[in-house]
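Trainee: Predicted model, plus sequence, below.
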Amino acid sequence: MFFYIFRCGGIVLNKKKIRTNVFAVGILFLLCFSLIFPVTNSSDAISDDTNRSKDERFLYDREHNSENIPDEPTVFPFASSGIKDLIQTQIGINYGSRDSPWPVASHDVQHTGRSPYIIAGAPLVEKWRFPTDGWIFGAPVIDRNGTIYFSGYHFYAIDSNGTLIWKQSGYIDVHGAPAIDENGIIYAGTAYATTNRLYAFYPNGSVKWSYVTGNHIFSSPVIGDDGTIYFGDNNGNLNALYPNGTLKWITANIYSVYSSPAIADDGAIYCTSWYGSVFALYPNNGTVKWQFPTGGRMKANPSIADDGTIYVSSWDDYLYALYPNGTMKWKVNTKYGTSSNPSIGPDGTIYVGHTDLYAINTNGTVKWIFPLGNLRDCDFSAPAISADGIIYIGACIDYDHGVGGELIVVNPDGTERWRSGSICNEGIVSSPAIAEDGTVYVGSLNDEEVHSGAVTSKGFLHAFGPGELKKATMKQPIAGKVYFFGKEVLPTIFGKTFIIGNVTVRANATSLDQLDHIGFFVDGNIQYNSTEPPFEWNMNKNYFKGLIEYHRIRVTAFYKGGCEWSEERPVTYIHLRRT
């Protein structure tokens, strides 16, 4: 019987023989299913760093550090941003760069996370993804022209259509958010470089100056009314630089300033310390105005309300509200501390989260609690809030084991509005940013298979909102089907995909006028590039010279401006050679 079954796959079959051997095909399928059911896909053998704890992975010291930053960036043609008209409301906050839609971490120097723009209704549509050469830890910022700045091992500037404008190809890994001043100068601090610096970039990507700190910069810079740049470093210093890059003052012994400083209306500078205290400093000379100790370590940025109240989260599991004189107004237990700052809604509601999103009234009472979902947390991602009070959060899905991440949207009353589902395979620690046209941007962490059994770290900037789509789909093979010498014959149990003999892999893509090509991959190895429709490739060979093989088929659309979109499918593959 076995000889007969496999012999059927090894001869040239005509239509009559195929019809008469349907019974044999059925037996072969049952045999294959029984053999593979207890066996996992080949992707399980891929090596990664998921055994590290969350904090170890967040502070992972990469091996390929470099301080060789070029004098000039790699510049690409500009593309129009196509900004659409949108309702804008007036809110009384200091932006940093006054007319940029999202110039600093959490939108403004008070870190309210509050945008003056309203976003299109749910569900949102992910319109494109822009790839980077490493994980995106920091949040993106957006200038007055709609240009988005962010880092993923290199430093990038792209337009609102997802087209690369320029990039700095040296090692500029920004764990915080960049900051944009009124003249369009972009400031970004590096971590894990051979020599860590705060960089100032002109809008064309060339380096204006750099300031050496000697230790990691996880802090996002903020910019005062007089142009002073404030940021922390892991030497335990809070630094203040003049706009020309020279030192104005430095306050030592704050102890590992992970947080981005916040600036009050009177100019007072607030920051937190890894050792668990909130510091208030005078802006003219950096002397300490007051210090408030909490009961746990702190990474989160302070946030400042319109009435001057300072909100900050500590790892002692409390959200604190402090008066401007440094005395406690109230504190409330939020079950877990967080590494991201609280955000403040248009009505003054404070939003802070870890495994749940808490909404806290201005008097310290809990307004509502929104569970993010099973194994989800937003520890590093601060909420972004649109002008109509809707909350946008980047969440990790089982981050310690690298499962994925999603964008979650919550109504002001604490009900779920929409969620994207997983858009990556490692997590989201980037905070969302809201553009003038209603697009929501967020960065992600991904591990991509580059060849069998090995992965590389890769990030994506994801764009949700109105605009032209740049996406690819795999039309064939379909998940949960059996293919016998290119023909779909029957559905499978448990949604697995089986290929016996060969199959034509077919793909489709949107925005064909901007498409460069579609690549077909098996286990991360490129097999074929197709530049025009129909986009297809015949999978018809042994890869491991075995009878039963386990593979991942991927189709990736590569767009001319730099965007990529992939769809991947695990398959069980039995190649019966023809003669």
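Mentor: Received the coordinates, thanks.
Trainee: only C-alpha atoms for contact and neighbour calcs from this point on.
Mentor: Noted.
Trainee: okay, now residue 55: neighbour count?
Mentor: Look at residue 55: counted by other Cα atoms under 10 Å, it has 9 neighbours.
Trainee: Quick one: classify it as helix, strand or coil.
Mentor: helix (DSSP: H, G, I helix; E, B strand; the rest coil).
Trainee: And it, how far from residue 379?
Mentor: Distance of residue 55 to residue 379, given as Cα to Cα, to the nearest Å: 11 Å.
Trainee: Over to residue 237?
Mentor: 24 Å.
Trainee: Can you give me the end-to-end span of stretch 347-366?
Mentor: OK, stretch 347-366 end separation, Cα to Cα: 15 Å.
Trainee: Pull out the buried residues from stretch 217-229.
Mentor: Using 16 or more other Cα atoms under 10 Å as the test for burial, stretch 217-229 gives 217, 218, 219, 220, 221, 222, 223, 224, 227, 228, 229.
Trainee: Correction: the previous question concerned stretch 130-147.
Mentor: 130-132, 134-147.
Trainee: Which of the buried residues of stretch 217-229 fall in strands?
Mentor: The strands, defined by DSSP state E, take in 222, 223, 229 from the buried residues of stretch 217-229.
Trainee: One more to weigh against that first structure:
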Amino acid sequence: MIGRHRFALTLGILILLGLIASSTPLLAFTRDIWPTYLHDGRHSGRSPYVGPNGPFFRWTYPGSDASSVTIATDGTLRFCSENSNAYALNPDGTFRWSYGSSSQIWSTPAIATDGSILFECDGGKFYRVDSGGSLIWSWDGGDGNMAMSPVIADDLNMVFFLYSVSSLGNGVLRSLYMSGPNQGTVAWTQSFGGNMEFDKTSPAFDGDTVYVTGTEAVDGLSGVLVALEASTGTVKWTYPPSGTIDGVTYSSPSVSEDREFIYFGDDGDDHNEAVLYCVASDGTLAWAWDSPEAGAGVLNAPAIGTDGTLYVVDTEANLFAIASDGTLKWSVELAAGTHLEYANAIIDAAGTIYVTANGGLFFGVSPFGQRCWAYDLGYGATTWLSPGSIGTAGTLYFSSRTRDTVYAVHTGSYLTNPAYTPDCGSSATIFEFTVDCSLPPTVATLRTVQVHLDDGTTVVDLHFDSGVTWIGTVSSLAAGPYQYYLSYETWGGITGTYPDTGWLDGPSVDNTAPTSQCWCDYQCATNSVIEVGFTSSDDLTEVTRVSLWYRRTPDCEGQKWWGDWTYLMSTDSTVGVFSVPWSLEGRTQFLTIAEDCANTEAKSTADCWIIYDDTAPVTHVTTRSSFWGGPGYAAPIRVDYDVDESCTYEPDVELWYRYDGGSWTYDQKEEGSGRQGYFNFWPTLDGEYTFGCVSTDNCGNDEGTPSTTRAVIYDTTNPTSIVTDAPTYDPDGTFQVDVAATDPSISANKSGVMYVWLYYQYNGGPWYYYTGAYQGCVEHTTDSFNFVAPFGDGVYGFHTV
């Protein structure tokens, strides 16, 4: 997954290593990143580093009418400004230092081996400032218009510069000593007379020769190329020898890498001759080339590729690649219908051509002639952009003289905002991928965009949707988590990936449902909130939701459940506790159902149950009789109970009693014996016993005090009875027998007289029961019985029981 710019960086390093190993000696300025105007003394305009892959702006810096940017070995940037200052910036665009001169500066600064800069100013002044922004020396020529850029000859300890000075007949090339005892003094001066002028051109240097281009006014205007001996300033030759180039030369010269050929352009106005010339190092014409566009001209120095190909932009916005033999390799229209007066081409190590032009236009063109992008800064036709320069990090710098700004352009991605939906699904899910082009289609148009999944086989072709968005879908993916990256290719041939390295997290495909379980830490609840713990897991993706379901029965026995499972609540936590507000008494079953992004757990049986009971039980008490006892009675009183409780069936039951109206006293307890049972109570004293039971159900609801009571008389003492008077005879033939019976009062632990029976004896014989009467369990009673003698005359005896 290597993007275009990453491949190009590798290529750039190889090219640089090839240059170092080459038998051709390196010329001036190859020691620095971009130390002078158009990179080096030959004006090759070619960097050993790969530039940006698109118009991705990293930062801007305000610079009043700034020159081209040069780059020192440490990566710091240098430029000059119309506001009379020379500047140094850090690679991130932050200010480092500035040096103020005495007049406006139009030239691009050249960087010496020690990091100092040399530049010329209006008024005939020249400066050398060290790498920290302090003046080393200055030279004052008295007058002159110095709008060109100097070139350094390290081996000669000289710097060459062109300027126009009226006292010397207009066009002048001058050499100053850079260092040593003569630093800042003139080495030599070459004046070209009043008919020669230099307008925006800068000298080139190939190691022993200085080349200058200008316009000579002899029977009209004619472009001229002059070669001078670098050490002395002596003119070696002039081309053409007699002013046969019809037009004005604004183009600085460029020198081939083998130093055998010099190239320069012509404005092309009002003639049908060539607009690009190739002159051999002996001053003879090697070839000339004319633009196919009528009236078009070449106003800037050609950039020179590694294979000797020349790249020039004509004034009709066409970029031409011309072979070293002068034949056209290809051309591309940069901006239809646009007139470009000043368009500058430079090349990076990968062969990408960068064109900055008036109108605020910035273009990128592939080595094969495909326009990669066309970016408009939006400032209009009067905006002039300087030639670019490329740093080691692949950042390209250029300035706008009319917009007072320095721009830094770096490598970016043509893709932004990658997204996919849904995050997760099953193999049947259709996943949709989207991504935006980071540049509008008017700047650079994508040709293809693809999504590459990490299964090694799946590639999704995206299609243009609308605006800047590309979209595509994929389905039938195998289970598993996915990662992906995007690849792209523009119509200009730029390829790359997003991200540059590594992968993006992608969707997950899950065909297996998660599992879950809940538990109840207690089987009974009495407060208004019950708690159900739960846990869940998934073997592939994450559990996204756990829901709690319930069903209930009011009888608490769980013999019959009401209705289907009912949803209660849910959470996105995978483990925890459900706190459930609750008020329905009875037994409730719970289960949990877990879900992931694509699957739902199937479950129909309960995980746990809870009884909710907030009502105290009611215990009913009975005995088989209200009276217990008799002479010598030695058995317990049986107290039966029945607990009225709907939800718990193993209550704890306590027996309490109260003796003769006294206070309640605890007697005994049955734990978890069921809702029905009995107690055996052993009384110790005769008297009235009131019994009651207090129950506590399984949920802890306590009856508190007996809900029902049962009073029992316990009596083991016999009552007494007598015949109170002698029977009296009644004339109707009956006897009246008066009796009295007594039993101590209840307060005396007795039960009272209930029945009185009359017995008789005849003439001393056996006793016979005669009759009886109910007395109502009273303490004392009297009664009369009418006795009819059953045996006739005789002696009758009576007694009572």
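Mentor: All right, it came through fine. These numbers were taken from a predicted model, which means no experiment stands behind them.
Trainee: Let me know the TM-score between chain one and chain two.
Mentor: The pair, once superposed, lands on a TM-score of 0.59 when counted by TM-score structural alignment, normalised by the length of structure 1; 359 aligned residues with a Cα RMSD of 2.2 Å.
Trainee: Residue 237 and residue 379 of structure 1: which is more packed in?
Mentor: Taking other Cα under 10 Å, residue 237 of structure 1 and residue 379 do not tie; residue 379 has more neighbours (24 against 20).
Trainee: Then that one would be within a strand, right?
Mentor: No. Secondary structure of residue 379 of structure 1 (three-state DSSP): coil, not part of a strand.
Trainee: picking up where we left off before, overlap in contacts, residue 55 and residue 379 of structure 1.
Mentor: With contacts taken as Cα atoms under 8 Å, 6 or more residues apart in numbering, residue 55 of structure 1 and residue 379 have no neighbour in common.
Trainee: where do the strands sit along the stretch 651-800 of structure 2?
Mentor: Under the criterion DSSP state E, counting those that start in this stretch, the stretch 651-800 of structure 2 contains strands at 652-659, 665-670, 676-681, 687-696, 709-715, 720-723, 728-730, 734-742, 753-762, 767-778, 780-788, 796-800.
Trainee: in terms of contact, does residue 353 of structure 1 touch residue 379 like I think?
Mentor: Yes. Using Cα atoms under 8 Å, residue 353 of structure 1 makes contact with residue 379 at a distance of 6.7 Å.
Trainee: so what sits against both of these two?
Mentor: residue 338.
Trainee: Helix, strand or coil: sort out the aligned residue in structure 2 for residue 117 of structure 1 for me.
Mentor: Per TM-score structural alignment, the equivalent position to residue 117 of structure 1 in structure 2 is residue 49. Secondary structure assignment for residue 49 of structure 2 (three-state DSSP): coil.
Trainee: What is the burial count for residue 49 of structure 2?
Mentor: What residue 49 of structure 2 shows, counting by other Cα under 10 Å, is a neighbour count of 26.
Trainee: Residue 91 of structure 1 now?
Mentor: 12.
Trainee: do the same with the one 3 residues further on
Mentor: Burial of residue 94 of structure 1, expressed as a neighbour count using other Cα under 10 Å, amounts to 18.
Trainee: Kindly report the same for residue 774 of structure 2.
Mentor: Count around residue 774 of structure 2 with other Cα under 10 Å applied: 10.
Trainee: so what's it up against?
Mentor: With Cα under 8 Å, 6+ apart, residue 774 of structure 2 has these contacts: 754, 755, 756.
Trainee: What's the last one aligned with over in structure 1?
Mentor: Superposed on structure 1 with TM-score structural alignment, residue 756 of structure 2 falls in a gap with no aligned residue.
Trainee: Reformat the ones in strands among the buried residues of stretch 217-229 of structure 1 as a markdown table; add distance to residue 409 of structure 1.
Mentor: Putting those into a markdown table (distance: Cα to Cα, whole Å) gives the following:
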| residue | distance to residue 409 of structure 1 |
| --- | --- |
| 222 | 27 |
| 223 | 29 |
| 229 | 33 |
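Trainee: Residue 298 of structure 1 matches what in structure 2?
Mentor: By TM-score structural alignment, residue 298 of structure 1 lines up with residue 249.
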